[in-house]
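Chemist: when you get a sec, could you give me coordinates for this:
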Amino acid sequence: MTTMDARSGRTGDTEESPEGDLTIRQAEGNDLNDVIEIGHRTWPVIYEPIAGIDYVAMGLAKWWTSDVVAASIRRGQTLVAEVAGDVIGMVAFGTQGDHFVVWKLYVLPEHHGKGIGSQLMEAVVERARDYGHARITVAYPDGNSYAERFHRAHGFVESHREPSGSGLPDTIWMVRELGPADEVSAGAAGEVT
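Modeler: This is a model prediction of the structure:
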């Protein structure tokens, strides 16, 4: 649905939550700093205990820079979750070969457990279908139990693991097949991302 948010004056594709206060929409250039902040606030909390501070610093420098995030927004491959004009979650997606891949899905820690990650995932599932893909792929570092539970609850199954080397956790790849009657209950597992 295309709407205009009266609070921000922004237009775009949106989905409102049953509560009516959460909007999932296409990210715009004005969202750049908010999306980067999500990475900088979530990565230390999630990945420092798993892989250490150096891994967090490397990831932020590689995947959460203005150039990287702006490119994803310009390509139309980033959606944001917004409440009362504040961006509190994001999902970035794209293709790798023939695969539709969810590259990032993060919600600010103080908003966990409210179904926001689930709504972002379902919005990206719809994008994958719109683009004609029959499956979605995700990856996360071994040890990220939040990601594992979240993706399993949303119909993903492990497809393979890649060793990361240098003492870093393996990368676990998961897939979700998108059949015509794809009805995974997003709320069934609770919010973990």
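Chemist: for the rest of this, base every contact and every neighbour count on C-alpha atoms.
Modeler: Fine.
Chemist: mind listing the helices for the chain?
Modeler: If DSSP state H is used as the criterion, the helices of the chain fall at 32-51, 53-63, 66-74, 116-130, 145-153.
Chemist: could you look over these and pick the most buried one?
Modeler: Between those, helix 116-130 has the highest mean count of neighbours, a mean of 20, where neighbours are mean count of other Cα atoms under 10 Å.
Chemist: and this one, please, so the two structures can be compared:
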Amino acid sequence: MSTSEDVVVRPARVDDVDAVCAFGEAHVPPHYTPLIGADAARQQVTDWWRPEQIRAAVTAGQLLVAVAHDRIVGVAQHAREGVDVVIYKLYVDPSRRGQGLGPRLIEAVVASLPPDVARLLIEHFAGNARAGAFYEREGFAVERVDRSATGRPELDVVWRARVVPGRAGAGSVADV
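Modeler: Predicted coordinates:
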């Protein structure tokens, strides 16, 4: 049985791009199809797991990977949005869930933040209740919900925020 102890979380490198894209192709559609439908799930890969998009994130230092035995088992992508940083991707191989890898990826993002960032945001589809519960456990409170133009509530985007302790300007999420 593998554990999170055999996993290294590190910044992604350009030579990881193909493996990150393959990870997305392998895990995103099966995860999202029952939640948002096959077409919307496939669109996630088409829109957000293209080599040029992943390469740009790697080059910008915005992508972290969890690697076990030379295989990517988790991905976290973040970007600066104004004064905050947003985690846009947080995925763990289903065989690795429940081993603490999601929290490790979040903490690796926090460790990589510039010192002036006091809040970390994350977004997920409303139809992904499991993600919502996980983010709630990790201290992310709902900030807003963006309704989907499709009118399908499962495609609404839930935005959550978490204060980064010890940072200038870090109050409670309710203070913002």
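Chemist: Val28 of structure 2 matches what in structure 1?
Modeler: Residue mapping for Val28 of structure 2 onto structure 1 gives Trp43, with TM-score structural alignment as the criterion.
Chemist: if I look at its match, how far off is Ile88 of structure 1?
Modeler: Trp43 of structure 1 sits 14 Å away from Ile88 of structure 1, taking Cα to Cα, to the nearest Å as the criterion.
Chemist: will you turn the helices of structure 1 into JSON lines that also has distance to Glu177 of structure 1?
Modeler: As requested, those are arranged in JSON lines below (distance: least, Cα to Cα, whole Å):
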{"stretch": "helix 32-51", "distance to Glu177 of structure 1": "27"}
{"stretch": "helix 53-63", "distance to Glu177 of structure 1": "27"}
{"stretch": "helix 66-74", "distance to Glu177 of structure 1": "24"}
{"stretch": "helix 116-130", "distance to Glu177 of structure 1": "10"}
{"stretch": "helix 145-153", "distance to Glu177 of structure 1": "12"}
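Chemist: can you tell which of the ones you listed is closest to Val83 of structure 1?
Modeler: helix 116-130 (10.2 Å; Cα to Cα).
Chemist: okay, the angle between that closest one and helix 145-153?
Modeler: Angular relation of helix 116-130 of structure 1 and helix 145-153 on a 0 to 180 degree scale: 50 degrees, by axes from the mean of the first three to the mean of the last three Cα atoms, to 10 degrees.
Chemist: packing partners of helix 116-130 of structure 1?
Modeler: Here helix 116-130 of structure 1 touches strand 22-26, strand 78-83, strand 86-96, strand 99-107, strand 135-141, going by 3 or more Cα pairs under 8 Å, 6 or more residues apart in numbering; DSSP states H and E.
Chemist: deepest-packed of those strands, please.
Modeler: For these, where neighbours mean mean count of other Cα under 10 Å, the stretch averaging the most is strand 78-83, with a mean of 24.
Chemist: what lines up with Asp34 of structure 1 in structure 2?
Modeler: Under TM-score structural alignment, Asp34 of structure 1 pairs with Ala19 in structure 2.
Chemist: the closest residue to that match other than its chain neighbours and Asp84 of structure 2, how far apart?
Modeler: Once its chain neighbours are removed from consideration, Ala19 of structure 2 has its nearest residue in Ile72; the separation is 6.9 Å (Cα to Cα, 6 or more residues apart in numbering). The spacing between Ile72 of structure 2 and Asp84 of structure 2, counted by Cα to Cα, is 27 Å.
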